[in-house]
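Participant: starting from these lines, generate the structure:
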Amino acid sequence: MNGWLGCRLFALSLAGWGLLAGGCQAANPPVRPEGVTDFPALLQMAGNSTTVNRGQKPEPKANPLNFRPDDFGTSETRTARIRAVVNNTAILDEEVLVAAYQALLGAKTEVEKAEILNAKLNEIIDREVVLQDAELRLGNKGGGKFIKELKSVATEQFNKQWLYKLMNANKYTDEKAFREYCAANGMSVDLMQRQWERNFIAMEYLRGRIEPTVNKISQRDVMEYYDRHPDEFKVEESVEWQDIFVAAARFPNRADAKAFAESLVSRLNSGQDFVALSKQFDNGDSSLRESSLGIGTKRGEIKPPEAEPIIFSLKPGQVGPLVEMETGFHIVKLTKRIDSGKRTLDDKLQKTIKDKLRGDVFTREMKRMVSDLRRKAVIQIAETIK
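Facilitator: Presented below is the predicted three-dimensional model:
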């Protein structure tokens, strides 16, 4: 395992479906991305199906694969071992390890490692049934060219972008030396590329299949969602305000400090710039913050708390009376107020809702398609393979 830890392949998420945070929740369906990090997590969408398919034996619930990263040596000494077969397509242990690499770094027990490996195996199975469906549907209809084009795009992205990111992360400038380094640490760059290409093709195929359904989301759907989920669009009363603090300790007596603070209020009311005066005369930390903003925007958050009732009583642009403190005087000005209520369904919110609905439909259809393909597939795992 030390060799794996030494090989800082930070982008090995390209080899697995499930390393992308959040999947496709409240997000648009993926378009052809610059990097695999734009892909949604297929396993999260497809779910951890426990349905036994034709030709597939039920997996034991506890540690079903019974393998660990330490079971494997370097690529030169390791014997390729089949971990699963999906409709006559073999999945090797090495593929699972590549997909599981990043997650394994955080595993603390052998049981946890096995669970990670099992999950990654299931992700690869999901990918393979999708790829086989693509080959079946497109290969018989002249779609083989489309698949080749996708593979070409994926290969180009890997070679021109991700390979060099991997090299830079490991402080290598020579590709041959980097490949040798990876091989010595039990990692095949060619296998990483293969995983990248297969993930890319599978996701693009799914995107193409699902996109027509996603595109049916209408303005009416957006309006209905907005009307049926009022709690999601509640707006709390909030403010933005500016602050100048005049410290009493800076003056001979408290009366002089108050008189000076009142003179600043007069200057502000006459139209002088708040930020300029804050930078010149503030004895607190407001002048260090952008636009001399005060701390806190909602009730219960304002600091100092003594300023809260005054701030919330002001109108935008209005300078309040002095906020008297034991240590000095705060001068406050309200710059913005948002009243409580329901957020207006403006263009920005409409787009947000539409994106969420598109993501929901994409997720639902992805789950349905992958689950259906797994149900129809003949899948053999580990000890069931002779």
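
Participant: CA atoms for contacts and neighbours, from now on please.
Facilitator: OK.

Participant: does I331 count as helix, strand or coil?
Facilitator: At I331 the chain is in strand, as set by DSSP: H, G, I helix; E, B strand; the rest coil.

Participant: doesn't D243 make contact with it?
Facilitator: Yes: using CA atoms under 8 Å, I331 is in contact with D243, at 5.6 Å.

Participant: and Q380, that one's in a helix?
Facilitator: No: counting by three-state DSSP, one finds Q380 to be strand, located in no helix.

Participant: what's the burial count for it?
Facilitator: 23 (other CA atoms under 10 Å).

Participant: show me the strands in this protein, by range?
Facilitator: 82-86, 89-92, 234-235, 238-247, 323-324, 328-338, 341-342, 379-381 (DSSP state E).

Participant: would you format the ones you listed as CSV with distance to V361 included?
Facilitator: As requested, the strands of the chain are exported to CSV (distance: least, CA to CA, whole Å):
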stretch, distance to V361
strand 82-86, 27
strand 89-92, 30
strand 234-235, 24
strand 238-247, 34
strand 323-324, 53
strand 328-338, 33
strand 341-342, 26
strand 379-381, 28
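
Participant: how about this one, so we can line them up?
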Amino acid sequence: MKNNNLKKFLKGMTLPIVATLWLVGCSNSNNSSMIASVNGEEITEDELNETLTTQYGTEVLDTLITNKIIELEAKELGVSVSEEELQKEYDEYASRYGGEDALLELLDSYGMDVDDVKKDMETYLLTFKVMEDDLGITEEEIKTYFEENKETYGKAAEVEASHILVEDETTAQEVIDKLNAGGDFAELAKEYSTDTANNEDGGNLGYFGTGEMAEAFETAAFAMEVGEVSSEPVETEYGFHIIKVTDKIEGKEAVFDEVKDTVYQDLLAAKVNEQYSTWVTEKMSEYDIVNKLTD
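Facilitator: A predicted model of the protein is given here:
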């Protein structure tokens, strides 16, 4: 569910850029100074502002009106977003871009900063708070949603393994013979493995679940015991693997009482995404809205 929420939020992330340009344009509507030229032919600020308003003005203004409604609804309900909630959302968002430095670099390329993002995030989080009471999610709905998505909340079995990947079976058997003679797996991975992504790290692949590796490799790894090295090479489309299993995590079925809060938040997110447009339309009919772009 989180991915759907993120997509919705990301779609709105570009709006502050356009909104800023449009609002700046409105505030300087009497300024016709040149901002570009082609062979001496001027392009003025007025032309830019008119184009931005024509192409984006309605969409951006609708967004600003909606945000204002959410703000007013929040005041009426007495709800707000705490600094802790905002920071948590920001940290989660940054992690999806590989950390804050990567996010800041991206924002800078769009002419945005952290304040722009956090303002959007605050509105995003407020939307959930103001719609929550209207949605009236029941205990029965939460349980039904849990049963329908039970696998999502369980812990899938995982294996931690390393491998030595070679091109042919003869080389694979040579490596196995050296391992049987007491050779060190990590050192042999550095010497023989063609998987340059991890051979210098002893062939370490980390943890993986089902459906993440080539089928033959996965089947062999899950069938092995911790500390075991494959006695025969495992062939996949990538070549021949010698596998060493270093750890296993057993799968665990989800228990409703242990994940109830998470299930509720996911169900809330699903309902907000599903009913958001209808909710906004209904709220707009309750407010005295003046829109000079469409009126």
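
Participant: and the TM-score between them?
Facilitator: Overlay of the two chains. TM-score (TM-score structural alignment, normalised by the length of structure 2): 0.49; 235 aligned residues with a CA RMSD of 5.9 Å.

Participant: where along the stretch 201-350 of structure 1 do the helices fall?
Facilitator: With helices called from DSSP state H, counting those that start in this stretch, the stretch 201-350 of structure 1 shows them at 219-228, 254-269, 274-281, 308-313, 347-376.

Participant: if we compare those, which one ends up closest to R207 of structure 1?
Facilitator: Closest to R207 of structure 1 of the helices of the stretch 201-350 of structure 1, according to CA to CA: helix 347-376, at 8.3 Å.

Participant: helices and strands around the closest one, which ones?
Facilitator: Contacts defined by 3 or more CA pairs under 8 Å, 6 or more residues apart in numbering; DSSP states H and E place helix 347-376 of structure 1 against helix 42-46, helix 110-139, helix 189-214, helix 219-228.

Participant: out of the ones you listed, which is closest to F260 of structure 1?
Facilitator: Using CA to CA, the nearest of those to F260 of structure 1 is helix 219-228, at 51.4 Å.

Participant: in the stretch 1-150 of structure 2, which spans are helices?
Facilitator: With DSSP H, counting those that start in this stretch as the criterion, the stretch 1-150 of structure 2 has helices at 2-13, 15-27, 45-52, 58-77, 83-95, 100-109, 114-135, 139-148, 150-153.

Participant: closest to M34 of structure 2 out of those?
Facilitator: helix 45-52 (6.2 Å).

Participant: show me which positions of the closest one end up buried.
Facilitator: E45, D46, E47, L48, N49, E50, L52 (16 or more other CA atoms under 10 Å).

Participant: now do stretch 129-147 of structure 1
Facilitator: By neighbour count on 16+ other CA under 10 Å, the buried set for stretch 129-147 of structure 1 is V129, V130, L131, Q132, D133, A134, E135, L138, G144, I147.

Participant: again with stretch 329-337 of structure 1
Facilitator: F329, H330, I331, V332, K333, L334, T335, R337.

Participant: checking F240 of structure 2 next. Helix, strand or coil?
Facilitator: Strictly by three-state DSSP, F240 of structure 2 counts as strand.

Participant: as CSV, the buried residues of helix 45-52 of structure 2 with distance to L23 of structure 2 would be great.
Facilitator: Shown next, in CSV, are these (distance: CA to CA, whole Å):
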residue, distance to L23 of structure 2
E45, 12
D46, 12
E47, 14
L48, 12
N49, 9
E50, 11
L52, 10
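
Participant: list just the nearest of those to T170 of structure 2.
Facilitator: Nearest to T170 of structure 2 among these, counting by CA to CA, is L52 at 66.3 Å.

Participant: what sits against that closest one?
Facilitator: V18, L21, W22 (CA atoms under 8 Å, 6 or more residues apart in numbering).

Participant: one more: I82 of structure 1?
Facilitator: With CA under 8 Å, 6+ apart, I82 of structure 1 has these contacts: A90, I91, L92, D93, A382.
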